[in-house]
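model the structure of this input:
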Amino acid sequence: MLDVLRTGRLVLHPVGTGDHRALLAHWTGPRVRRHLFDDRILCAEQVTEIIEASLHDFATEGFGLWALRLAPEGPLAGVAGLRRMEGPAHALDVEIVYSLEPEHWGHGLAAEAARAVLDHAFDVLALPRVIAEIDEANTASAEVAEHLGMRPFEEGPADGLSRYVAERVRSAEAVKA
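This is a model prediction of the structure:
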């Protein structure tokens, strides 16, 4: 069964085909896509591919993308999740991603959702670390990463991304064993 995550204000459900229309609208909104997709407009087929990849990742990896809602059946407030990073340098790395509908910006919901996802990554999946790649112009997203306790570890002015990392803290008993 796919994990539903809950926070004080949010219900996070794994994205599914029923979220397609809302995700297409969310990800093609100009203020959201600016930092997520390098300002490219996704087509319906690409959203379908993202949903299918997320469902596959939940089945094989235990993680994927969650739809954020303020109420179980409420409208989409955003998306948060984990995805395997691409490229040989990051073959084992997992990235945290998050986005909100602009009307919800500035209320702490991105940090709340990202905290639930990061806790799932460390407490349930026992991932050793999680990376965030953030557009250098997206200072609000960088603030969310820092609020989560992530620390910058690499800046890439050539690609316009700042990279942050969070590492799982092992208990003292586990370290002694």
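
please make it C-alpha for all contacts and neighbour counts, starting now.
Fine.

what is the burial count for residue 130?
By other Cα atoms under 10 Å, the residues close to residue 130 number 21.

what of residue 93?
17.

now do residue 82
27.

now residue 121
Residue 121: 22 neighbours (other Cα under 10 Å).

enumerate every residue touching it.
By Cα atoms under 8 Å, 6 or more residues apart in numbering, residue 121 lies in contact with 63, 127, 130.

inside helices: which ones of these?
Among these, the subset assigned to helices under DSSP state H is empty.

I'd like the structure of this one too, to check against the first:
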Amino acid sequence: MRELLRTERLALRPVSMRDHRPLLAHWTRPPVRRHVFGDAAVSAVQVTEIIAASRRDFAAHGYGLWTLRPARRADEPLIGVAGLTGRDGPGAGVEIVYSLEPERWGEGLAAEASRAVLDYAFGVVGLRRVAAEIDPDSAVSVRVAERLGMRPVPDGAAGPDGASFYAADRAGWTAARIPADGVDAVRPVTPAVTSAG
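Reported below is the predicted structural model:
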């Protein structure tokens, strides 16, 4: 099953091999690579492995990585990636990840995409908890996590390079989604989930 998500401004489509070239270009851009890969070089082989791992995760667990493109035209260039991935070690469990083209930073797209991914994680897949590993120097990522209602994990182990962990749980997320007077003031955009073959 291939889950497509839509928000007010974004179309989220599961990554596939046809996305290899744009993903490689995106993840090798120095500002993106610095935040996502700790400034390590990213190879074409690694991108192939990431796509394959996402496809396996969708098949086995119902989640993975989605490409982000403007909702008005899904054939427009890739502007980022968001999704869920399993992790071992500190903060073990399911982690939300995202990256955006630097020209799109500051537009609220990371929070919008992440909100759709968390709605899917809790509402469709039924996960109990989703974590985020945040670089201690990334105040922007902290703000995104807080906008999503994620909270610091005070007793969690520190990640690599002193990273901290934030988390959201299904019960808290579902409670925050309850509309007041028929209007969902907390999260105005609910992703449409459709299947594609």
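
report the TM-score for the pair.
After superposition, the two chains reach a TM-score (TM-score structural alignment, normalised by the length of the first structure) of 0.91; 170 aligned residues with a Cα RMSD of 1.8 Å.

for residue 171 of the first structure, state which of the contacts of residue 121 of the first structure is nearest.
residue 127 (14.2 Å; Cα to Cα).

what sits against the closest one?
Each residue near residue 127 of the first structure by Cα under 8 Å, 6+ apart is listed here: 121, 168.

okay, it and residue 39 of the first structure: tell me how far apart.
For residue 127 of the first structure, the distance to residue 39 of the first structure equals 31 Å [Cα to Cα, to the nearest Å].

what does residue 46 of the first structure give?
Distance, residue 46 of the first structure to residue 39 of the first structure, by Cα to Cα: 14 Å.

comparing those two, which shows the higher neighbour count?
residue 39 (15 against 12).

now for residue 161 of the second structure, how many residues are close by?
9.

repeat that for residue 90 of the first structure.
Residues near residue 90 of the first structure, counting by other Cα under 10 Å: 12.

wait, what's in contact with it?
Counting by Cα under 8 Å, 6+ apart, residue 90 of the first structure has no contacts.

try the one 5 residues further on
By Cα under 8 Å, 6+ apart, residue 95 of the first structure lies in contact with 82, 83, 84, 85, 130, 131, 132, 133.

dump those residues into CSV; add secondary structure as well.
Below are these laid out as CSV (DSSP: H, G, I helix; E, B strand; the rest coil):
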residue, secondary structure
82, strand
83, strand
84, strand
85, coil
130, strand
131, strand
132, strand
133, strand
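
export the residues you listed to JSON lines and tack on distance to residue 156 of the first structure?
Formatted as JSON lines, the contacts of residue 95 of the first structure follow (distance: Cα to Cα, whole Å):
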{"residue": "82", "distance to residue 156 of the first structure": "21"}
{"residue": "83", "distance to residue 156 of the first structure": "20"}
{"residue": "84", "distance to residue 156 of the first structure": "20"}
{"residue": "85", "distance to residue 156 of the first structure": "16"}
{"residue": "130", "distance to residue 156 of the first structure": "18"}
{"residue": "131", "distance to residue 156 of the first structure": "14"}
{"residue": "132", "distance to residue 156 of the first structure": "13"}
{"residue": "133", "distance to residue 156 of the first structure": "10"}
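
out of these, flag the one nearest to residue 97 of the first structure.
Closest to residue 97 of the first structure, out of all of these and judged by Cα to Cα, is residue 82, at 6.2 Å.

and the gap between the closest one and residue 108 of the first structure?
Distance from residue 82 of the first structure to residue 108 of the first structure, by Cα to Cα: 19 Å.

do the same with residue 144 of the first structure
Residue 144 of the first structure is 8 Å from residue 108 of the first structure, where distance means Cα to Cα.
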